[in-house]
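In: Mind folding the following:
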Amino acid sequence: MRLQAVTLVVPDYDIGIAFFVGKLGFELIEDTPRGGGKRWVMVAPQGGETRLLLAEGKGERQRAAIGNQTGGRVGFFLETDDFDRDHAAFVERGVTFTEAPRREDYGTVAVFRDEFGNLWDLIQCR
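Out: Take a look at the predicted model:
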């Protein structure tokens, strides 16, 4: 078994695509209309296996989850093979880091916030 996808609630499909594809450099795997304004939108890091299913928040309960899907904790971990390259590219594209990069026993890491409020780790493991 493997984890194929994780759902991430976003305010709008196109805004989600713009962030993940435009700023993080993810690949748009699929964008298929499902009727009634719904779409099946899958993105993934270049060469990555696990995908994000972008789900447009509908209704009060789903919209309340946008940016707070893990209760304010880092919930997503984006591993890189070249921290300096990817950190610089993210900064250049306007990604907001909440801290400067730091070296830990397990590798180099920095926390960033997506445009919706969720916290992510950019990490290069040793």
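In: contacts, neighbours, all on C-alpha from now
Out: Noted.
In: A helix includes V91, no?
Out: Yes - counting by DSSP: H, G, I helix; E, B strand; the rest coil, V91 is located in a helix.
In: who touches it in this structure?
Out: Contacts for V91 (C-alpha atoms under 8 Å, 6 or more residues apart in numbering) come out as F97.
In: gap between it and W40?
Out: 29 Å (C-alpha to C-alpha, to the nearest Å).
In: show me where this structure has strands.
Out: With strands called from DSSP state E, the chain shows them at 5-10, 27-35, 38-44, 51-56, 74-79, 96-97, 102-104, 107-113, 119-125.
In: next up, for comparison:
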Amino acid sequence: METPPPRALLGLTTLVVADYDEAIAFFTGPLGFTLVEDAPLGGGKRWVVVAPGVGRGAGGTGLLLARAAGADQAARVGDQTGGRVAFFLYTEDFEADRRRMLDAGVHFEEEPRHEPYGTVAVFRDLYGNRWDLLQPAAPGPAPR
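Out: Got it, this is the predicted structure:
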């Protein structure tokens, strides 16, 4: 019998930003993320990790906020996926989170939609990257 592969978890996703401090302020303010780590690396670089909820180690993925280095990276700030939704922020209380985000100035591109998979609305982060705020549908009975 084959041994199953070790359990893997996607730990971090890099988000290229224009400025560390303004990105930290946006993610920990309007989006309610936790600043998990902010360590200097020398030469003006920092290791900055933010995560929704209680942060890394809770089974979720964190964002590594990486300041753009050079013109090629700077050109991708705000459009890292060619205009597609790049990130999916799951919530247990769509209306409360959406209201909090709207009150903090987050721009939503649409009114909430109710899809078979849940309630969703697209918003943009401070640089223009597109995100889904998504409350998954409650699991129902298994199909027969």
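In: circling back to that earlier point, can you tell which of the strands of the first structure is closest to D86 of the first structure?
Out: Nearest to D86 of the first structure among the strands of the first structure is strand 119-125 (8.4 Å), distances taken as C-alpha to C-alpha.
In: Identify the residue range in the second structure corresponding to that closest one.
Out: Under TM-score structural alignment, strand 119-125 of the first structure corresponds to residues 130-136 of the second structure.
In: Identify each buried residue in that stretch, please.
Out: Neighbour counts over stretch 130-136 of the second structure (16 or more other C-alpha atoms under 10 Å) mark 130-136 as buried.
In: again with stretch 70-85 of the second structure
Out: In stretch 70-85 of the second structure, counting by 16+ other C-alpha under 10 Å, buried: 76-80, 85.
In: what's near enough to touch the residue lying closest to N68 of the first structure once chain neighbours are set aside?
Out: In space, and not counting its chain neighbours, N68 of the first structure is closest to N118: 5.9 Å by C-alpha to C-alpha, 6 or more residues apart in numbering. For N118 of the first structure, the contacting residues are 66-70, 72, 74-75, by C-alpha under 8 Å, 6+ apart.
In: Next one: N118 of the first structure relative to V21 of the first structure, how far apart?
Out: Applying C-alpha to C-alpha to N118 of the first structure and V21 of the first structure gives a distance of 16 Å.
In: Equivalent analysis for R113 of the first structure, please.
Out: Taken as C-alpha to C-alpha, the span from R113 of the first structure to V21 of the first structure is 15 Å.
In: Which residues does the match of strand 119-125 of the first structure contact?
Out: 83-94, 98, 117-125.
In: Could you identify the buried members of the residues you listed?
Out: Buried members of those, counted by 16+ other C-alpha under 10 Å: 85-86, 91, 94, 98, 119-125.
In: Adding distance to D72 of the second structure as columns, could you present the residues you listed in JSON lines?
Out: Converted to JSON lines, those look like this (distance: C-alpha to C-alpha, whole Å):
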{"residue": "V85", "distance to D72 of the second structure": "21"}
{"residue": "A86", "distance to D72 of the second structure": "19"}
{"residue": "T91", "distance to D72 of the second structure": "34"}
{"residue": "F94", "distance to D72 of the second structure": "36"}
{"residue": "R98", "distance to D72 of the second structure": "33"}
{"residue": "T119", "distance to D72 of the second structure": "36"}
{"residue": "V120", "distance to D72 of the second structure": "32"}
{"residue": "A121", "distance to D72 of the second structure": "30"}
{"residue": "V122", "distance to D72 of the second structure": "26"}
{"residue": "F123", "distance to D72 of the second structure": "25"}
{"residue": "R124", "distance to D72 of the second structure": "22"}
{"residue": "D125", "distance to D72 of the second structure": "20"}
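In: what's the counterpart of A55 of the first structure in the second structure?
Out: That one, A55 of the first structure, aligns with A66 by TM-score structural alignment.
In: Name the nearest residue to its match, ignoring sequence neighbours.
Out: The shortest distance from A66 of the second structure to any non-neighbouring residue, by C-alpha to C-alpha, 6+ apart, is to V16 (4.8 Å).
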